[in-house]
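Asks: Okay, here's the prediction I keep looking at, along with the sequence it came from:
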Amino acid sequence: MQIIKTMVSVLEALKTIEEIEVELLTKEILLKESKGCILASNMISPINMPPFRQSAMDGFAINGLDSLTFQIVGEMKAGDEIQIDLKKFEAIKIFTGAAVPDQAMAVIPIEKCKIENGRLILLELPKWNDNIRPIGEQIQIGDIAMQKGDELNPAAIGFLSCLGITHVTVYKKPSVGIVITGNELVNHGVKLTFGKVYESNGIMLQSALDNDAEEINIYRVKDDQELTTTTIKKALSENDIILISGGISVGDYDFVYDALQKLNIKTLFYKVNQKPENLYI
């Protein structure tokens, strides 16, 4: 077995891996099922948010900025579809999230006003658009809501959902094969006998990849040249990526490197300058 003896640093190894060009497949899925996925295209907002002038406070929407007294003519709750024509020096009681009438110039918080004899009395003169969220303040039609490459976490999913988006195009998560080699390894639940240890690398890798892989397949193989080669070949045919644990040193029963050579797998590096183990391929 001819071994490449050049040792690389951890950073060099990571850089080498990151520079590998891989064609990523995409798929369209339901937004509600997209947690942890990566967007494969920009998401464009189909609506303004908010889609109407919206009250930011509980209080009163008023038409007029130069009076402290207003006639109360109605109320608007969040979700009300009625449109009130608010005349000069009129006010309506309004609640957070409700649509503000077109004629309203400001929303006065409850704590900054009082009601006397059925009329609204302001404690101070308001300013234009006080406590009113304008149409499209958060995002406007045609704006980029999220960018290609962004991860869809719960906050992102909630944001896209409020825009009425139900489907997203994401990168397909890879299927990963984990090949575990070694005669000394036994499964959990089996009583240890002399010379045996419990297999742990496969469980650790599976746990680490659980959120980032479409499918994870485990392959166990004894220290045998032919079995190692055929198992790796099978794993390669059934997965997008394979990880191999063990069998990579130069001992008499380390067969992974030879198996990779037989399968014409290109070696980018063999040793990584780190402790306690530096053999990686």
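Replies: Received, thanks.

Asks: contacts, neighbours, all on C-alpha from now
Replies: OK.

Asks: ok, now how distant is Asn153 from Lys35?
Replies: 5 Å (C-alpha to C-alpha, to the nearest Å).

Asks: same question but for Leu205, I mixed them up
Replies: Where Lys35 is concerned, Leu205 sits at a distance of 20 Å (C-alpha to C-alpha).

Asks: Could you do Asp254 as well?
Replies: 40 Å.

Asks: who has more neighbours, the two?
Replies: Using other C-alpha atoms under 10 Å as the criterion, Asp254 and Lys35 rank with Asp254 on top: 19 against 15.

Asks: residues in contact with the residue nearest to Tyr171 when sequence neighbours are not counted?
Replies: With sequence-adjacent residues excluded and distances taken as C-alpha to C-alpha, 6 or more residues apart in numbering, Tyr171 is closest to Thr26, at 4.3 Å. Counting by C-alpha atoms under 8 Å, 6 or more residues apart in numbering, Thr26 makes contact with Ala40, Thr169, Val170, Tyr171, Lys172.

Asks: next, the one to line up against it:
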Amino acid sequence: MIQVSQALSIISENSCKMPIKKIKVHKSLGFILAETIYSPIDMPPFRQSSMDGYAFSFSELNQFDIVGVSQAGNFSNEQIKKNQAIRIFTGAYVPDCLDTVVMQEHTQRNEQTITIIKKPNALTNVRSKGEQIKKEELVLEKDTLITPAAIGFLACLGITEINVYKKPKVAIVVTGNELVKAGKKLGKGKIFESNSVMLKVALQGVGINKIKTFSVKDNLKNTKKTLQNCLSKFDVVLVSGGISVGDYDFVKEALLYNGVEELFYTINQKPGKPLFFGKKDKTIVFALPGNPASALSCFYIYVHLALKKTMGFDSVHLNKIKRKIKTPFQNTTGKSLFLKGFYNDESVTVLESQSSAMLNTFATANGLIYMPYNTELVAENEEVTVIPIN
């Protein structure tokens, strides 16, 4: 049995970035960039008006004849004299012979003549060529998370495809004879299966959508066969249940039978002690406890880390913050604890129903309070570590 810090180190060392693929920019949201990108053009690619108004060559004159119009995407008249101006609109081309734009609100127009009643400074309201970015300047560095703004920026530079790290395909394998799908009749001794739904949503929250769920009875033969299939087709395999030491817990035996290397099994923590982490070739495997609160706690602390590393993220751990605990808490277990809690800007409260089988307070918790195995007592108003989860 190992400590939490050891488990995190082993997972980090054995979780590698996925292969690189080329993807359309408009489909790249949430991916990590696998290349450094430089601008293929100046942006804007021409001198551009930032206002609706009139463009002119700055001088002592205040009255100009209107000799043309420049609207976004359409202008032809380049021959403009000192006493002449053009009607211009936001985003439109500013001819080289003109250098200033006056807002239309600061002019009076009489047919084809304008008088400037509030004169701007020279060069006002004209965006220079390459003002935002110049050709061959850095656009985005490798390992950048692609956001909606990043997609917009790439698109405005005419970039249609980029190289990103693939996101893993994930299999969820749920074990247990007692499990019934929600919506079905609940027979005697049966419970509704919730872990696959919970884990699938948690995966989607990390940005993973290629997920397939498998159900297997507590039977060694079927468990071996299902895991063999998953190990050959998926990048990450999450097994729910069947990993403890009961007579019908076959998951560890089936994993080892299928050539999975055991990297650790059991952690000195509560909840989630019977956690298995292993690897076969490039496929990583987590066998999570079957109790829902244990499974979700292990997902946040351990699986989340591995997934972020495979996706190419530099920052892979959930954030940690400090809060003052509202009531004293004693740890007599000798284990590291992950307690469901609710925090605000100043303090954190330990919620009721800390059982590994209970999700009722987990559903309202917004953080996990981490108490190391060697901390026996936390006094009221003492600072503790909180891991935000929502």
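Replies: Nice, I can see it. Computed from a predicted structure; not experimentally measured.

Asks: And the TM-score between them?
Replies: Their TM-score after superposition, calculated using TM-score structural alignment, normalised by the length of structure 1, is reported as 0.88; 275 aligned residues with a C-alpha RMSD of 2.2 Å.

Asks: Tell me which helix or strand the counterpart of Leu231 of structure 2 in structure 1 sits in.
Replies: In structure 1, the residue paired with Leu231 of structure 2 according to TM-score structural alignment is Leu236. Secondary structure assignment for Leu236 of structure 1, by DSSP states H and E: helix 225-238.

Asks: Same check on Gly205 of structure 2?
Replies: helix 195-206.

Asks: Give the next helix or strand downstream of that helix.
Replies: The C-terminal neighbour of helix 195-206 of structure 2 among helices and strands, as given by DSSP H and E, is strand 211-216.

Asks: Residues contacting that next one, please?
Replies: For strand 211-216 of structure 2, contacts defined as C-alpha under 8 Å, 6+ apart pick out 169-176, 196, 200, 222-223, 226.

Asks: Take those and write them to JSON lines, including neighbour count and distance to Val67 of structure 2.
Replies: As requested, the contacts of strand 211-216 of structure 2 are exported to JSON lines (neighbours: other C-alpha atoms under 10 Å; distance: C-alpha to C-alpha, whole Å):
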{"residue": "Lys169", "neighbour count": "16", "distance to Val67 of structure 2": "62"}
{"residue": "Val170", "neighbour count": "25", "distance to Val67 of structure 2": "64"}
{"residue": "Ala171", "neighbour count": "25", "distance to Val67 of structure 2": "68"}
{"residue": "Ile172", "neighbour count": "24", "distance to Val67 of structure 2": "69"}
{"residue": "Val173", "neighbour count": "23", "distance to Val67 of structure 2": "73"}
{"residue": "Val174", "neighbour count": "25", "distance to Val67 of structure 2": "75"}
{"residue": "Thr175", "neighbour count": "24", "distance to Val67 of structure 2": "79"}
{"residue": "Gly176", "neighbour count": "20", "distance to Val67 of structure 2": "81"}
{"residue": "Ser196", "neighbour count": "22", "distance to Val67 of structure 2": "69"}
{"residue": "Lys200", "neighbour count": "19", "distance to Val67 of structure 2": "64"}
{"residue": "Asn222", "neighbour count": "15", "distance to Val67 of structure 2": "83"}
{"residue": "Thr223", "neighbour count": "24", "distance to Val67 of structure 2": "81"}
{"residue": "Thr226", "neighbour count": "16", "distance to Val67 of structure 2": "77"}
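
Asks: Widest-spaced pair of the residues you listed?
Replies: Lys169 and Gly176 (23.3 Å; C-alpha to C-alpha).

Asks: Which residue in structure 2 aligns with Glu90 of structure 1?
Replies: Under TM-score structural alignment, Glu90 of structure 1 pairs with Gln84 in structure 2.

Asks: That match against Asp65, yeah?
Replies: Yes - if you go by C-alpha atoms under 8 Å, Gln84 of structure 2 and Asp65 touch, sitting 4.7 Å apart.

Asks: any idea where the strands of the stretch 51-200 of structure 2 begin and end?
Replies: 53-56, 63-70, 84-88, 100-103, 107-110, 113-116, 126-127, 138-140, 161-165, 170-175, 179-180, 191-192 (DSSP state E, counting those that start in this stretch).

Asks: do you know how far the residue sitting furthest away from the middle of structure 1 is from Phe70 of structure 1?
Replies: No residue in structure 1 sits farther from the centre than Asn117, which is 54.5 Å out by C-alpha atoms, centre = their mean. Relative to Phe70 of structure 1, Asn117 of structure 1 is positioned 11 Å away (C-alpha to C-alpha).

Asks: And the residue nearest the centre of structure 1, how far from Gly118 of structure 1?
Replies: Note on structure 1: the residue nearest the mean C-alpha position is Leu152, at 2.5 Å, using C-alpha atoms, centre = their mean. Distance of Leu152 of structure 1 to Gly118 of structure 1, given as C-alpha to C-alpha: 50 Å.

Asks: repeat for Gly202 of structure 1
Replies: 74 Å.

Asks: Ile216 of structure 1 too?
Replies: Distance from Ile216 of structure 1 to Gly118 of structure 1, by C-alpha to C-alpha: 69 Å.

Asks: what do you get for Asp143 of structure 1?
Replies: Applying C-alpha to C-alpha to Asp143 of structure 1 and Gly118 of structure 1 gives a distance of 45 Å.

Asks: Distance from the chain centre to stretch 254-264 of structure 1, please.
Replies: In terms of C-alpha atoms, centre = their mean, to the nearest Å, the centre of stretch 254-264 of structure 1 is set 37 Å apart from its chain centre.

Asks: With stretch 224-242 of structure 1 instead?
Replies: A distance of 32 Å separates the centroid of the chain from that of stretch 224-242 of structure 1, by C-alpha atoms, centre = their mean.

Asks: Give the buried residues for it.
Replies: By 16 or more other C-alpha atoms under 10 Å, the buried positions in stretch 224-242 of structure 1 come out as Asp224, Gln225, Thr228, Thr229, Thr231, Ile232, Ala235, Leu236, Asn239, Ile242.

Asks: ok, now stretch 242-258 of structure 2?
Replies: Gly242, Ile243, Ser244, Asp249, Phe250, Val251, Lys252, Ala254, Leu255, Asn258.
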